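Asks: I'll drop the sequence and a predicted model, then ask my questions.
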Amino acid sequence: QTHGATLYMVLLAGWSALLSRLSGQGEVVIGSPVANRPRVELEGLIGFFVNTLALRTRVENSTTVAALLADIRETTLAAHEHQDLPFDRVVDAVQPSRTLGHAPIFQTLLVLDNTTDKPAAALPGMRVEALSIPHATTQFDISLSLTETQDGLSGAIEYASDLFDADTVARWSQWLERLLDGMAQSPDATVSSLALLDEDERSQLLQASAGSSTEQSPQTLVDLFESQVARTPDTVALRSGEAQLSYAQLEAA
C-alpha cells in the first residue's frame, strides 16, 4: 500500500491521470464494477449481485501524486459505502443527455479481479472447466481489465475500433506503465510533470516537429481571405440574425 491506498486505488489514479492527459480534461468519470457483497454472510451466496460505481476524479496541473491518491482513496471508500445503490437509480437522479452513441455517466471502465483463489467446480462423474466467450462488441469507448496473479498483474484493454486503432491503444498501455512507475518513484511530483514518452518517442517527436517547419512567404489577411474565397466561394462567411453572406458575396460587397 502507498499513502494508505490499495492496489486498486493506485491503478485508478494512474488510469484517471492517463485519461486526463489524453483528453485534456481536468475531471474524468470512470465506471467500476463491484461485487456488492459487503457482508461476510453474502460471500458464499449464489446470485449475481454485481453493481457499477461511477468514480469522479479531478486531475489538475498542480495536483501531486500524493494528493491524487488521497482524493481517490476518499472517493473510492465513499462510493463503496453506497455500493448497493443500483446504477439505474444514479442515472435517473443525474438525468444525463441520452444517446445511442455512448453509455450514460461514463464511457470508460476499470476492472480489477483480485479473487485469485478460484477452485474449479467438482461434480460427480463430470469434468467442469471455464470457457471464455468471445465477443466482437464493446459497451464502452475504452476499458481496462486487470487480474491480480501470483506473478503480478495481467490484463487487456478493450476499445471501440471506430474511435481508436490497435497501435494507439498499445502505445497508451505503455504510457500507463510509465505513468504508474513515475508515480511510484516521485510521489511528491505533480501528475502533469510525469513523463509519458520514452527517449525514442521524444526524439521522434522532436525530429518530426523540426522537419515539419517550412518557410512560407508572408501573407496578409486579404491574401488569406481571397484564398478562402477561391476554395469555398459558396460557404457562409458572415451571418447576422437571419441574413447571411457567402465568401463570394462578401468579396463582391
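Replies: Looks like it arrived, so ask away. Numbers count the residues shown, from 1 in each chain.
Asks: make it CA atoms for all contacts and neighbour counts henceforth
Replies: OK.
Asks: first vs last residue of stretch 22-36, how far apart are they?
Replies: 31 Å (Cα to Cα, to the nearest Å).
Asks: contact partners of it?
Replies: 16, 19-20, 49-61, 83-84, 105-111 (Cα atoms under 8 Å, 6 or more residues apart in numbering).
Asks: show me what stretch 138-156 is in contact with.
Replies: Residues contacting stretch 138-156 (Cα under 8 Å, 6+ apart): 102-103, 107-116, 157-160, 163.
Asks: run the last query once more with 6 Å
Replies: The set of residues external to stretch 138-156 that reach it, using Cα atoms under 6 Å, 6 or more residues apart in numbering, is 107-114, 157-160.
Asks: let's have those residues in CSV, adding secondary structure and neighbour count.
Replies: Converted to CSV, the contacts of stretch 138-156 look like this (DSSP: H, G, I helix; E, B strand; the rest coil; neighbours: other Cα atoms under 10 Å):
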residue, secondary structure, neighbour count
Gln107, coil, 16
Thr108, strand, 24
Leu109, strand, 25
Leu110, strand, 19
Val111, strand, 18
Leu112, strand, 20
Asp113, strand, 16
Asn114, coil, 13
Ile157, strand, 16
Glu158, strand, 19
Tyr159, strand, 20
Ala160, coil, 15
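Asks: which residues in the stretch 101-250 of the chain form helices?
Replies: For the stretch 101-250 of the chain, applying DSSP state H, counting those that start in this stretch gives helices covering 166-185, 199-211, 221-231, 247-252.
Asks: mind listing what's buried in the longest one?
Replies: Neighbour-count burial for helix 166-185, counted by 16 or more other Cα atoms under 10 Å, picks out 172-173, 175-176, 178-180, 182-183.
Asks: I'd like to know which of those residues is nearest to His135.
Replies: Ser173 (21.3 Å; Cα to Cα).
Asks: spatially nearest residue to that closest one, not counting backbone neighbours?
Replies: The shortest distance from Ser173 to any residue other than its chain neighbours is 7.9 Å, reached at Ile157 (Cα to Cα, 6 or more residues apart in numbering).
Asks: equivalent analysis for Ser62, please.
Replies: Nearest to Ser62 is Thr190, by Cα to Cα, 6+ apart, at 5.8 Å.
Asks: before we move on, the earlier item: how about the helices of the stretch 101-250 of the chain in JSON lines, adding distance to Met9?
Replies: Listed next are the helices of the stretch 101-250 of the chain as JSON lines, based on distance: least, Cα to Cα, whole Å:
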{"stretch": "helix 166-185", "distance to Met9": "12"}
{"stretch": "helix 199-211", "distance to Met9": "29"}
{"stretch": "helix 221-231", "distance to Met9": "52"}
{"stretch": "helix 247-252", "distance to Met9": "55"}
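Asks: the structure to be compared is supplied as follows:
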Amino acid sequence: MRSTWPPRTRDRGTSCVALTRVGCLSSSPSTPTTRLPRARHAGAPSPSSTTAPRRCGPTRTSFAVDHWLREIGPPVEPLHWPFEERRLPAFPHQGDTWEIRLPADVDALVHEFANTARATPFAVLMAAYAVLIGEVCRTDTPVIGGGLRNRRLPGIDRTVGMFVNQCAFSYEDWRSRTFAELAQSTTSRLAAAMDHQEVPFPLVTQHLTLSRDRSRNPVFQTCISMNDWPDTQLDYGPGMTVDVSFPSNGGAKFDLDIIVLPEPGGTRMLWRYSTPLFTAADAEDLVSRYLALVTDLVAAPHALLGARTEQVAS
C-alpha cells in the first residue's frame, strides 16, 4: 500500500507572511537577509560559515513544513502515565518544579559517551529521555516536544523577549535501535531542526489530523529543551556574586517539561510537572529512574533497546 504520510502541504500566502513576520526570510530580493550562524540550541554543532540568504516563498514554506511533518510522523495515541486516573477533564496549567543537578559521575559519563559516539551531551540526555517515556508510558511511538530559539535575524540576539518556536520529534523506531544509534540520530535531527527553526508550530499542526482533548496537548504531552544561558553566576565585583535561580511559578505547559541548563559547575535540570496529574513523589521517582537509566544506557550503548526494555519489564 502506498504511504500517504506526510500529507502534501499547499502553498499558502499566509504562511509566507507569517514566516516573514518572525524574521525568517526576506520578503523582497532587493532587501536580502544576512543570517546569523545557527543558534546553540541543544548543543547542535555550529557551521563554520553563515547560510546564504534565501527568499521567502510558498515553495520554501512548504518544504519547511514538510520537514516537521516527517519529524512528527503520523498521529499517535497520547501518552498514558501510570497514574492517568488523576488527569482532570481540562488541563489545569498548574504545576511545580523538581530541580536537580546531574551527579558529577553521571555528568562525566554523558560527556565522555557523547565524545565517543559523535553526539552532543544534550542529544544524549534527550535520547535517554525518549527511552524513559517509552518505558514508563509503555509506548512504541513516544513524541517528544522541544523548543527552538528562533534568533537568527541579525540584531535580534540582543533583543529582550521570547521568540521560541515549538517543535516535536517522534521516536517510533526506538525499540529497534541501540542507544548509540539513537543518540547519533538525535544529534543529526537537532542539527537539521536548526535549519527550520523559524517555522511557527501552528503552520505545522494545521496539516495534522488531530483528536482534540481539553485535558492534554494534542501533539505531544512532554517536552525537553536546553537553555544555554551565558552564565548563571553573575559577578558584580568584590564581595558580591549573584546566582540565577529558576523557581516554580506555579504553572505547567505540558504534563512534563524538562529544561536542561549546562553550567560551569555541572548540568542542572528542571523537571516541571503538571498537578494534580503528578505529585512531588512521582517527579522524584521519575528523576531517580532517569538517572539510573542514563547510567545503564551509556554503559551498554550497543545493546538493542527493545531487549533491554523486555528485561526491565520481566
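Replies: Thanks, I have the structure now. Predicted model only: the values in this text are computed from it and were never measured.
Asks: so what corresponds to the residue nearest to Ser173 of structure 1 in structure 2?
Replies: Matched across to structure 2, Ile157 of structure 1 falls on Trp271, judged by TM-score structural alignment.
Asks: just the strands in structure 2 please.
Replies: Applying DSSP state E to structure 2 gives strands spanning 95-101, 143-148, 165-170, 222-226, 233-235, 241-243, 256-263, 266-274.
Asks: could the ones you listed go into a markdown table alongside distance to Gly155 of structure 2?
Replies: A markdown table is the format used below for the strands of structure 2 (distance: least, Cα to Cα, whole Å):
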| stretch | distance to Gly155 of structure 2 |
| --- | --- |
| strand 95-101 | 33 |
| strand 143-148 | 17 |
| strand 165-170 | 18 |
| strand 222-226 | 22 |
| strand 233-235 | 24 |
| strand 241-243 | 27 |
| strand 256-263 | 24 |
| strand 266-274 | 29 |
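Asks: rewinding a little: residues contacting the match of Ile157 of structure 1?
Replies: 97-98, 257-258.
Asks: and with 8 Å instead?
Replies: By Cα under 8 Å, 6+ apart, the neighbours of Trp271 of structure 2 are 97-99, 256-259, 283.
Asks: just give me which of those are shared by structure 1.
Replies: Retained in structure 1 by both residues aligned by TM-score structural alignment, their matches' Cα atoms under 8 Å are the following of the contacts of Trp271 of structure 2: 256-259, 283.
Asks: now the two most distant members of those residues.
Replies: That would be Ile259 and Ala283, which, of the kept ones among the contacts of Trp271 of structure 2, are the farthest apart (Cα to Cα) at 13.9 Å.
Asks: now Arg149 of structure 2: how far from Val199 of structure 2?
Replies: Taking Cα to Cα, one finds Arg149 of structure 2 at 11 Å from Val199 of structure 2.
Asks: joint contacts of those two?
Replies: Asn165.
Asks: wait, doesn't Phe113 of structure 2 sit right on Val298?
Replies: Yes: the criterion here is Cα atoms under 8 Å, and Phe113 of structure 2 meets it with Val298 at 6.4 Å.
Asks: who's in contact with the residue mapped onto Leu68 of structure 1 from structure 2?
Replies: Using TM-score structural alignment, the partner of Leu68 of structure 1 in structure 2 is Leu182. Counting by Cα under 8 Å, 6+ apart, Leu182 of structure 2 makes contact with 127, 174.
Asks: look up how far Phe113 of structure 2 lies from Leu182 of structure 2.
Replies: For Leu182 of structure 2 relative to Phe113 of structure 2 (Cα to Cα), the value is 13 Å.
Asks: do Arg101 of structure 2 as well
Replies: From Arg101 of structure 2 to Phe113 of structure 2 the distance is 19 Å (Cα to Cα).
Asks: between these two, point out the one with more neighbours.
Replies: Using other Cα atoms under 10 Å as the criterion, Arg101 of structure 2 and Phe113 rank with Phe113 on top: 21 against 16.
Asks: still on that earlier bit, and the buried ones among the kept ones among the contacts of Trp271 of structure 2, selectable in PyMOL?
Replies: Only the buried entries of these go into this PyMOL selection, using 16+ other Cα under 10 Å:
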select buried, resi 256+257+258+259+283
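Asks: from the kept ones among the contacts of Trp271 of structure 2, which is closest to Phe246 of structure 2?
Replies: Using Cα to Cα, these come closest to Phe246 of structure 2 at Ile259, 10.3 Å.
Asks: please pull up the equivalent of that closest one in structure 1.
Replies: Under TM-score structural alignment, Ile259 of structure 2 pairs with Ser145 in structure 1.
Asks: for His67 of structure 2, same thing?
Replies: So His67 of structure 2 corresponds to nothing, using TM-score structural alignment.
Asks: and for His67 of structure 2, the neighbour number?
Replies: If you count neighbours by other Cα under 10 Å, His67 of structure 2 ends up with 16.
Asks: and what of Glu251 of structure 1?
Replies: If we define neighbours as other Cα under 10 Å, then Glu251 of structure 1 has 13 of them.
Asks: contacts only, for it.
Replies: Taking Cα under 8 Å, 6+ apart, we find Glu251 of structure 1 in contact with 226, 229.
Asks: now swap in Ala180 of structure 2 and tell me
Replies: 117, 301-302.
Asks: if we can go back for a sec, quick one: contacts for the nearest residue to the match of Ile259 of structure 2 once chain neighbours are set aside?
Replies: Excluding the flanking residues, the one nearest Ser145 of structure 1 by Cα to Cα, 6+ apart is Val111, at 4.6 Å. Residues near Val111 of structure 1 by Cα under 8 Å, 6+ apart: 32-33, 143-146.
Asks: show me which of those residues is closest to Leu238 of structure 1.
Replies: Ser143 (43.2 Å).
Asks: in structure 1, which of the contacts of Ala180 of structure 2 still touch?
Replies: Shared with structure 1, among these: 117, 301-302 (both residues aligned by TM-score structural alignment, their matches' Cα under 8 Å).
Asks: now the residues you listed as a markdown table including distance to Ser188 of structure 2 and neighbour count?
Replies: As requested, those are arranged in a markdown table below (distance: Cα to Cα, whole Å; neighbours: other Cα atoms under 10 Å):
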| residue | distance to Ser188 of structure 2 | neighbour count |
| --- | --- | --- |
| Ala117 | 12 | 17 |
| Pro301 | 17 | 18 |
| His302 | 18 | 13 |
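Asks: and which of those is nearest to Ala193 of structure 2?
Replies: Closest to Ala193 of structure 2, out of all of the kept ones among the contacts of Ala180 of structure 2 and judged by Cα to Cα, is Ala117, at 19.9 Å.
Asks: done for today, thanks.
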